[in-house]
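> please find the sequence and the predicted model below.
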Amino acid sequence: MNNAQDYRVLYVEDELEIRTRYSLYLKRFFKDVYEADDGVKAYEIYKQKRPDILVIDINIPNLNGIELLRKIRKNDHNTKAIMLTAHSDKNSLLESMDLRLTKYLIKPVSRETLKSALDSATAELIKFNIFSKKILSLKDSYHWDNDSKELFCNNLPIALTKNEKELFHLLCLKPNSTVSYENITYELWPEDINDKYSAIKTLVKGLRKKLPEDTLENIRSTGYKLKTV
């Protein structure tokens, strides 16, 4: 499991024997392994420790696995998640489809199967971390610094509002790919506001005035795409 020692895992399982056995296994690979036996405790640990990977059993008390991950996903779409369930539940699988799972595993889960899922999660993290550190080059001597969240033209900073920065950063995480309206509203306005689509349109209109022409492309009825050089 390459570079696993750089990452932290939160393992949520209410059965003590299983949790103890697999926590010991996880500690062989990862920097830190946090444990919780219910969804409420898990959410508190998540907020305090900010793990990189979540391994969650669906059938945990107080806040089930899907409810827990849905709560986390309101503001966090980058932490990797592996969901475990004791049986093939089509309804649970459908419910979890929009939660950006790395893997959905049916219990009992062998160590080899879990390791394969964790390998996928760490590979996604490595790819994301390498990409997120890059400077993105745009047209006409513009570039975006992913670390500082700053836009430059000829190495001179261009002032952006807070929401303009957040939207542009989100688009820069997936250059030349469409970022959906739903993803944008999740990230910028986790709370309910009236007419989010008009709010996005207004924000994009302001951003376009500060960018080279045709940098932001509207994908009809879907979202927006950032075009890089």
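Perfect, thanks for sending it. Residues are numbered from 1 along each chain as shown.
> for the rest of this, base every contact and every neighbour count on C-alpha atoms.
Will do.
> isn't Leu84 right up against Ile58?
Yes - judged on CA atoms under 8 Å, Leu84 makes contact with Ile58 at a distance of 6.0 Å.
> which residues does whichever strand or helix holds Phe131 contact?
Assigned by DSSP states H and E, Phe131 belongs to helix 111-132. Contacts of helix 111-132 with the rest of the structure, by CA atoms under 8 Å, 6 or more residues apart in numbering, involve 1-4, 7, 52-53, 80-82, 102-103, 146-147, 173.
> output the contacting helices and strands for the following helix or strand past it.
Heading C-terminal from helix 111-132, the first helix or strand you meet, by DSSP H and E, is strand 135-137. Of the remaining helices and strands, those touching strand 135-137 by 3 or more CA pairs under 8 Å, 6 or more residues apart in numbering; DSSP states H and E are strand 142-145.
> which strands and helices lie in contact with the strand it packs on?
The contact analysis (3+ CA pairs under 8 Å, 6+ apart) places strand 142-145 against strand 135-137, strand 150-153.
> what do you get if the cut-off is 10 Å, keeping everything else the same?
Counting contacts by 3 or more CA pairs under 10 Å, 6 or more residues apart in numbering; DSSP states H and E, the secondary-structure elements packed against strand 142-145 are strand 135-137, strand 150-153, strand 156-158, helix 162-172.
> identify whichever of these lies nearest to Leu24.
Nearest to Leu24 among the helices and strands packed on strand 142-145 is helix 162-172; the distance by CA to CA comes to 36.3 Å.
> Leu54 versus Tyr34, what's the distance?
10 Å (CA to CA, to the nearest Å).
> use this one as the comparison:
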Amino acid sequence: MNEKIETIKKLSKDIGILYVEDNQGLSKNMETLLSRIFDNVYVAYDGEQGYNEYIKHKPKIVITDVNMPIMSGFEMIKKIKALELECKIIILSAYDEKEDLYKALELGVFSYLHKPAKAPELVDAIYNATIAIQKDENSRIFLNQLQNIFNYQNNIVIMMHEDKFVLVNQRFNEFFGVESIDEFTKEHSNIDKLLLEHKEFLYTTPSSKWIDTAIKNPGKLFHTKIQNYKGEKRHLILKVREIPQKKKHYILSFDDVTELNLMTLFDVNASRDDENSKDKTAILSLLKVIKDNSAEIKIHNFYKGLTIINPAVIIDINENNFSLKTVNTQLKIVQITRFMTITSEIFPKDIVCKSIKNVDSDTQIIVIDDFSFASRSAADRKYTRLEPDLDHGCTLYYKNIKFPGETHIVDISEVSVKIKIDALPAGIEIGTTVKVAIFLKLKGKPMSFITLGKVYRIDENKYDYNIVLIYELDKKNLNNIREYLSNRQIELIREFKSTDINSPL
């Protein structure tokens, strides 16, 4: 009984209770008892007074006698039910004639107890009424939340309180092959094991539970893997929403995207030439998931190595292209480069947009029609690489012999330099060590250094070659190049802001 009383106390913070009894001695004792459990207790001594108290306070539970002066308990119940059908009425009566029981049933009375009721009986009735009120409230909240969520008719939708599932939709039951949440709970007592392990997906680890991670990141999209009742492992996108009206209540939505065949893309051992990376249908379907969940993406561009990143929203998707809306700064760089990369927390890889169909500055909308998954992430660039100013120079030496022809720095960082050369000397290959002399200007003053570099990559172009050299600078030169890059970033920001997109670069 004590456990039930504690449950009533926990759930009755916003639940008032009205006790109607014409015997003032009984009324006083009951008021003392109820006040130990409920924060808001109201008392009346006849049906008319009871009805007036109900109008004034709108308690969710009413305990009443039947035979009272001025207005009977049944008359009062009828009037209360006309106002609030869901009010839980408990009758305490010294009479238990069949006519009274039938009338109570007809009026929708929640419980009928014989007076004097024993304490356990009364506690049971109040406990059951409190639980029923909680379920009614959860159902109302659940239905209200569903109206605010896009395309949930095909999604698994769950209402959760703390770490327990309390309400689910029909799609949930179909996925797990159950008739109700109670049946599911019997089969899956530990929801921590519900999400299966998969690289870069959300699941429970020794250091964190999947549900705790999801709750701490409301609105974020997570990849998950869950097994259905057929034994199939399905790929679902999870989003968690907080319910403002109810503390520690959440709505979970699982969008099944298994048919996109994206799970293998998260395997680091998968080939970079995987056919799925070229599958426009898969990319467009993934973008639709983001659009339906009103989530943002980010656009990445480089202006002479300067990173420009801004958020964007997906406006439209069709079978051939998609449209994004972003800020004017990003529109400008896209118009200049006609190339961009977009990222999202749910992309298995970044999406490279190799062809921009249209950029509309008036509507701030970009239309992309040629795109694929990137082999490398836009976030992979650990070091800042910038195109130097025109007043620079470099010389390459191999076995102490100067490279013939012209050399030009394409970009430079604190650990590498990309150099364009007219021809590739014999013997130069990946892994070869060469000497490089670099000449720059830092705040108008000459800055130079000579270092050994190892050939990291060789790109053959139509008329020339690009060689990427990796080097390690001493402390002095490292500090100088870092200062140069910092100043160069500021120069490029100013240059980009002043660039007229209608003029040739």
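That came through fine. Since this is a predicted model, take the numbers as computed values, not measurements.
> let me see the TM-score of these two.
Superposed pair, TM-score by TM-score structural alignment, normalised by the length of structure 1: 0.59. Supporting alignment: 146 aligned residues with a CA RMSD of 2.2 Å.
> on that earlier part again, overlap in contacts of Leu84 and Ile58 of structure 1?
Contact criterion CA atoms under 10 Å, 6 or more residues apart in numbering; residues shared by Leu84 of structure 1 and Ile58: Val12, Glu13, Gly65.
> which SSE is Asp316 of structure 2 in?
Residue-wise, Asp316 of structure 2 maps onto strand 306-317 under DSSP H and E.
> so that strand corresponds to what in structure 1?
Taken onto structure 1 by TM-score structural alignment, strand 306-317 of structure 2 occupies no residues there; it is unmatched.
> other residues contacting the helix or strand following that strand?
Next in sequence after strand 306-317 of structure 2, counting helices and strands by DSSP H and E, comes strand 322-326. With contact meaning CA under 10 Å, 6+ apart, strand 322-326 of structure 2 is reached by 284, 287-288, 297-299, 310-317, 331, 357-361, 363-371.
> do stretch 157-167 of structure 1 as well
By CA under 10 Å, 6+ apart, the residues outside stretch 157-167 of structure 1 that reach it are 142-144, 149-152, 168-172, 179, 184-185, 187-189, 200, 203-204, 206-207, 210-211.
> how much does the helix holding Phe131 of structure 1 stray from structure 2?
On superposition with structure 2, the mean distance recorded for helix 111-132 of structure 1 (mean CA distance after the TM-score superposition for structure 1) is 0.7 Å.
> residue range for that helix in structure 2?
Under TM-score structural alignment, helix 111-132 of structure 1 corresponds to residues 119-140 of structure 2.
> got it, and stretch 183-191 of structure 1?
Aligning stretch 183-191 of structure 1 against structure 2 (TM-score structural alignment) gives no matching residues.
> from the chain's centroid, how far away is the helix holding Phe131 of structure 1?
Using CA atoms, centre = their mean, to the nearest Å, the mean C-alpha position of helix 111-132 of structure 1 is found 13 Å from that of the whole chain.
> same for the longest strand along structure 2, what does it pack against?
Counting residues, the longest strand found in structure 2 (DSSP state E) is strand 445-460. Applying 3+ CA pairs under 10 Å, 6+ apart, we find strand 445-460 of structure 2 packed against strand 393-398, strand 416-421, strand 433-442, strand 465-471, helix 475-498.
> at 8 Å instead, please
Here strand 445-460 of structure 2 touches strand 433-442, strand 465-471, going by 3+ CA pairs under 8 Å, 6+ apart.
> equivalent range in structure 1 for it?
Counting by TM-score structural alignment, strand 445-460 of structure 2 has no counterpart in structure 1.
> got it, and stretch 223-236 of structure 2?
Under TM-score structural alignment, stretch 223-236 of structure 2 corresponds to no residues of structure 1.
> before we move on, the earlier item: of the contacts of strand 322-326 of structure 2, which belong to helices?
The helices in this structure, assigned by DSSP state H, contain Leu284, Leu287, Lys288, Leu331 from the contacts of strand 322-326 of structure 2.
> need these in CSV (columns: distance to Glu137 of structure 2).
Converted to CSV, those look like this (distance: CA to CA, whole Å):
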residue, distance to Glu137 of structure 2
Leu284, 39
Leu287, 35
Lys288, 33
Leu331, 48
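> rewinding a little: just the buried residues of the contacts of strand 322-326 of structure 2.
Among the contacts of strand 322-326 of structure 2, those scoring as buried are 284, 287-288, 297, 299, 310-314, 317, 331, 359, 365-369, 371 (criterion: 16 or more other CA atoms under 10 Å).
> which one's more surrounded, Tyr34 and Leu54 of structure 1?
The neighbour count for Tyr34 of structure 1 versus Leu54, taken as other CA atoms under 10 Å, is higher for Leu54 (26 against 18).
> how about the longest strand of structure 2: buried residues?
Of the residues in strand 445-460 of structure 2, those with enough neighbours to count as buried (16+ other CA under 10 Å) are Met447, Ser448, Phe449, Leu452, Gly453, Lys454, Val455, Tyr456, Ile458.
> could you tell me how many residues sit around Thr79 of structure 1?
Summarising burial for Thr79 of structure 1: neighbours were counted as other CA under 10 Å, giving 19.
> trace it over to structure 2, please.
Applying TM-score structural alignment, one finds that Thr79 of structure 1 aligns to Cys87 in structure 2.
> same question for Leu203 of structure 1.
With TM-score structural alignment as the matching criterion, Leu203 of structure 1 is left without a partner in structure 2.
> show the contacting residues for Leu203 of structure 1.
Residues in contact with Leu203 of structure 1 (CA under 8 Å, 6+ apart) are Asn163, Glu164.
> let's see that with 7 Å instead.
Leu203 of structure 1 sits next to Glu164 when contact means CA atoms under 7 Å, 6 or more residues apart in numbering.
> roughly how far is stretch 90-99 of structure 2 from the heart of the chain?
Counting by CA atoms, centre = their mean, stretch 90-99 of structure 2 is centred 54 Å from the centre of its parent chain.
> same question for stretch 82-99 of structure 2.
For stretch 82-99 of structure 2, the distance between its averaged C-alpha position and the chain's averaged C-alpha position is 47 Å (CA atoms, centre = their mean).
> could you work out the end-to-end span of that stretch for me?
Length of stretch 82-99 of structure 2, first residue to last, CA to CA: 21 Å.
> likewise for stretch 157-164 of structure 1?
Counting by CA to CA, the terminal residues of stretch 157-164 of structure 1 are separated by 14 Å.
> picking up where we left off before, pretty sure the match of Thr79 of structure 1 sits against Tyr54.
No - shown here, Cys87 of structure 2 and Tyr54 do not form a contact pair, counting by CA atoms under 7 Å, at 10.3 Å.
> tell me where structure 1 has strands.
With DSSP E as the criterion, structure 1 has strands spanning 8-12, 32-36, 53-57, 80-85, 103-106, 135-137, 142-145, 150-153, 156-158, 178-180, 216-219, 223-226.
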